[in-house]
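Asker: Sequence isn't available, so here's the structure alone:
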């Protein structure tokens, strides 16, 4: 009897990538492969790449080296955004055997099986199968399961926006969505696996509803998707991942406020607090709309967590523009920041712009905003002390503690107890530990 081959996966980047890696991994299991951890010896290593940040690009070579340290004869495949944008660059990396672009990645098992049947195959430059991104006009649904306490459910892919700094449209193609029926089917499959929380993910999920093949007709709106998912039995929590401020409508905010399953947590990209820079970025809103969205959330959900994406060091961002952003965020009633240091990406408008901000200045501004984020998160956590919240515990033992998140995304910890994994408990938030997390003891747990 032939020995079953082993496959390992490494995912760079966003929740969307995690959902797609998980779906591809399930296709390997169907084909008779055993999945192992990336640190273990495997016959095949799959790296799902990202190209949103420069750091993700640079990590690729070290991950390939890590795979070959475990098994020098292993077969290495690269998929994902970087594989679509620069397939031949990845194929030239020593030890890479196969690179698949946006339309080919979900057929990875077929390519692998074909190449494994070639005993004399060359181990030189990797084989590339990559399309013109215009051909990425169909939709493949996916979700993560078995990898984490929560599941990432992909509902949308691609983007029609033309932000001047972004390569996502070049890497993932036009905006297109899963059918409502298939999203609900996937959500039910997740609920049957005893997963307590689903995070909706995509490139631009507020644009949900656009069909395949460039069909711009919205069969269903994002609001209709939210209402339908709220009726799925067995899912205790639903969380909306990043959503554009111009697509986060009052009807959605009001519905979440009274929802059975959707939690009071929003992550809303801002990118800059300066209208001048927002225009240069070709964002589809001004800061006044952002203020309005935050105010609306606070009006109906005072306890909601609001996260913000912001980019520093964009071409033309002067000290005055940056201070405008800093002061805007400092006065805004938000909960935390994700700070990105601008990095030039090939084939984007911003890469050709003048008034480049020196890297030293970019890094200084990033540090300032990360410091502001720490203060914002601390203030938000302090505002929640004395309240009763529901915590979903995760699966890792981190230095003797188990961590979890409340419905409004307060991170808590308690001494490690494996029986708490993937369970929900009502607790009173009473104190913040030295590491900035809310800490409680078992005596504070009132019900499971």
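Answerer: Ah, there it is. In this text the structure is predicted, and so the values were computed from the model without any measurement.
Asker: contacts and neighbour counts: CA atoms only from here.
Answerer: OK.
Asker: Name the SS class of residue 73, please.
Answerer: Following DSSP: H, G, I helix; E, B strand; the rest coil, residue 73 is assigned to coil.
Asker: Also the one 10 residues further on?
Answerer: Look at residue 83: counting by three-state DSSP, its state is helix.
Asker: try the one 5 residues further on
Answerer: Following three-state DSSP, residue 88 is assigned to helix.
Asker: and if you look at residue 40?
Answerer: coil.
Asker: Which residue is the nearest non-sequential neighbour of it?
Answerer: residue 70 (6.4 Å; Cα to Cα, 6 or more residues apart in numbering).
Asker: wouldn't that neighbour be in contact with residue 45 here?
Answerer: No. If you go by Cα atoms under 8 Å, residue 70 and residue 45 don't touch, sitting 10.1 Å apart.
Asker: Tell me who's in contact with the residue nearest to residue 40.
Answerer: Contact analysis of residue 70 by Cα atoms under 8 Å, 6 or more residues apart in numbering lists 39, 40, 41, 42.
Asker: Drop anything exposed from those residues.
Answerer: Among these, those classed as buried by 16 or more other Cα atoms under 10 Å are 41, 42.
Asker: which of the contacts of residue 70 sit farthest apart?
Answerer: 39 and 42 (8.8 Å; Cα to Cα).
Asker: Please, which helix or strand holds residue 35?
Answerer: Secondary structure assigned from DSSP states H and E places residue 35 in strand 34-36.
Asker: let's bring in a second one:
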């Protein structure tokens, strides 16, 4: 690091993909001689990686800008990411923002930093989203005990509620050799778990420049990664039900490194609403996927994304979703309250659901999620699992996750951080995590 190096700090909103990209952008800064510091510290430059999915994205963004300027009122503030691509002028007008970079520019941010003088109005460099047709590989490292490895970007689906194709462009993938190279680099850093991430990772294999031909399939990707030395665990972040094939499920069940944990977006348990959303499956296919997983991996953890309050969702439609999920052998829910997004078909649809009803439905499904997670954890008591411990000391306890995503706790011991242990799950604690007994010392799979 150069003496008197400029300091840079990062704040990431949104998904695992954003975390992997922030990490890569941070490494680019460090290669250019900048010193990375925590966001709470005084820095010369603050980079905020934005998200368009979170509710009140603009409000959240303004608060983070304020936080940065409180640390250093003369700091240079840059915004990148999905919201920066969708609403660049809006972000540029926020008091204290100096630079806004769209989808193609964010990885070249250091090229725009020759002059760190504060601007009266944020300078915008964004592209037409059609120009986002090249692929930049990235992964996060050094932030957590697990790494997020980006394998795919963009999406060709036209779901009526979603702005991601507008924010990230067409579906395109990293080359298989490059993914394997990144995975090896991660494993050489002593990181035990890699989470595969992207916008639509089941669509892995599409080349650059809108080439619809798949060079490789998602199954070939996980088969190749399973053979990388030094990787102890591979986790699939989220995969569309229509792209999760039987062959992949079967391979995961026999794999050396892939863990029995699936996160599969559903969005609605009503076929009427699924059609209005322009999802590429009906609920019957979803049941089929869950049944297939349970057949070959009875103890697998299955997480579900669901949206409540979509335009036209009547009480009957919602109850259809509720009962569908209640009857389904799944482990937890991620519940999203529908919120209107500019330039989406859904924003123009009739049958707007009042906010108070959206909130009520959301609360009901969150309650169901608590019940489902509890039942799943109870089904795992008495079993022997492998846990990977994380780095945080939370009120005298260290937490970790089993391969099938049960959250466990043990009295804090710094020597346990980033180590794998065989354990027996004993009882559920008041905070919802599971107590455990050690069976064997560090396991190297």
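Answerer: Sure thing, it's come through. These figures come from a predicted structure and were not determined experimentally.
Asker: what TM-score do we get after superposing?
Answerer: The TM-score (TM-score structural alignment, normalised by the length of structure 2) is 0.98; 441 aligned residues with a Cα RMSD of 0.9 Å.
Asker: Over in structure 1, tell me which residue corresponds to residue 148 of structure 2.
Answerer: Residue 148 of structure 2 maps onto residue 152 in structure 1, with residues paired by TM-score structural alignment.
Asker: part of a helix, is that match?
Answerer: No. Going by three-state DSSP, the assignment for residue 152 of structure 1 is strand, not a helix.
Asker: so it makes contact with residue 16?
Answerer: Yes. Between residue 152 of structure 1 and residue 16 there is a contact at 7.2 Å, judged by Cα under 8 Å.
Asker: which residues are in contact with both of those two?
Answerer: Shared contacts of residue 152 of structure 1 and residue 16, counting by Cα under 8 Å, 6+ apart, come down to residue 201.
Asker: More neighbours: the two, which one.
Answerer: Higher neighbour count among residue 152 of structure 1 and residue 16: residue 152, with 28 against 22, using other Cα atoms under 10 Å.
Asker: check contacts around that one.
Answerer: When contacts are counted by Cα under 8 Å, 6+ apart, residue 152 of structure 1 touches 15, 16, 18, 19, 143, 144, 145, 198, 199, 200, 201.
Asker: Pull up the gap between it and residue 371 of structure 1, please.
Answerer: Per Cα to Cα, to the nearest Å, residue 152 of structure 1 is found 29 Å from residue 371 of structure 1.
Asker: What's the end-to-end length of stretch 267-274 of structure 2?
Answerer: From its first residue to its last, stretch 267-274 of structure 2 covers 7 Å (Cα to Cα).
Asker: Specify, as a residue range, where that stretch falls in structure 1.
Answerer: With TM-score structural alignment applied, stretch 267-274 of structure 2 matches the range 271-278 in structure 1.
Asker: For that stretch, buried residues please.
Answerer: 271, 272, 273, 274, 275, 277, 278.
Asker: And those residues, which two are furthest apart?
Answerer: Spatially, the most separated pair among these is 271 and 275, at 10.4 Å (Cα to Cα).
Asker: And for the residue mapped onto residue 358 of structure 2 from structure 1, the neighbour number?
Answerer: In structure 1, residue 358 of structure 2 lines up with residue 362, judged by TM-score structural alignment. The local packing of residue 362 of structure 1 (other Cα under 10 Å) involves 20 other residues.
Asker: what do you get for the one 3 residues further on?
Answerer: By the other Cα under 10 Å criterion, the neighbourhood of residue 365 of structure 1 contains 21 residues.
Asker: Can you tell me what residue 240 of structure 2 aligns to in structure 1?
Answerer: Aligned by TM-score structural alignment, residue 240 of structure 2 pairs with residue 244 of structure 1.
Asker: counterpart of residue 343 of structure 2 in structure 1?
Answerer: Matched to structure 1 by TM-score structural alignment, residue 343 of structure 2 sits across from residue 347.
Asker: so who does residue 369 of structure 2 touch?
Answerer: 331, 332, 333, 334.
Asker: Sort out for me which of these are in strands.
Answerer: Within these, residues falling in strands by DSSP state E are 332, 333, 334.
Asker: tell me the contacts of the last one?
Answerer: Contact criterion Cα under 8 Å, 6+ apart gives 303, 304, 305, 306, 366, 369 as the residues in contact with residue 334 of structure 2.
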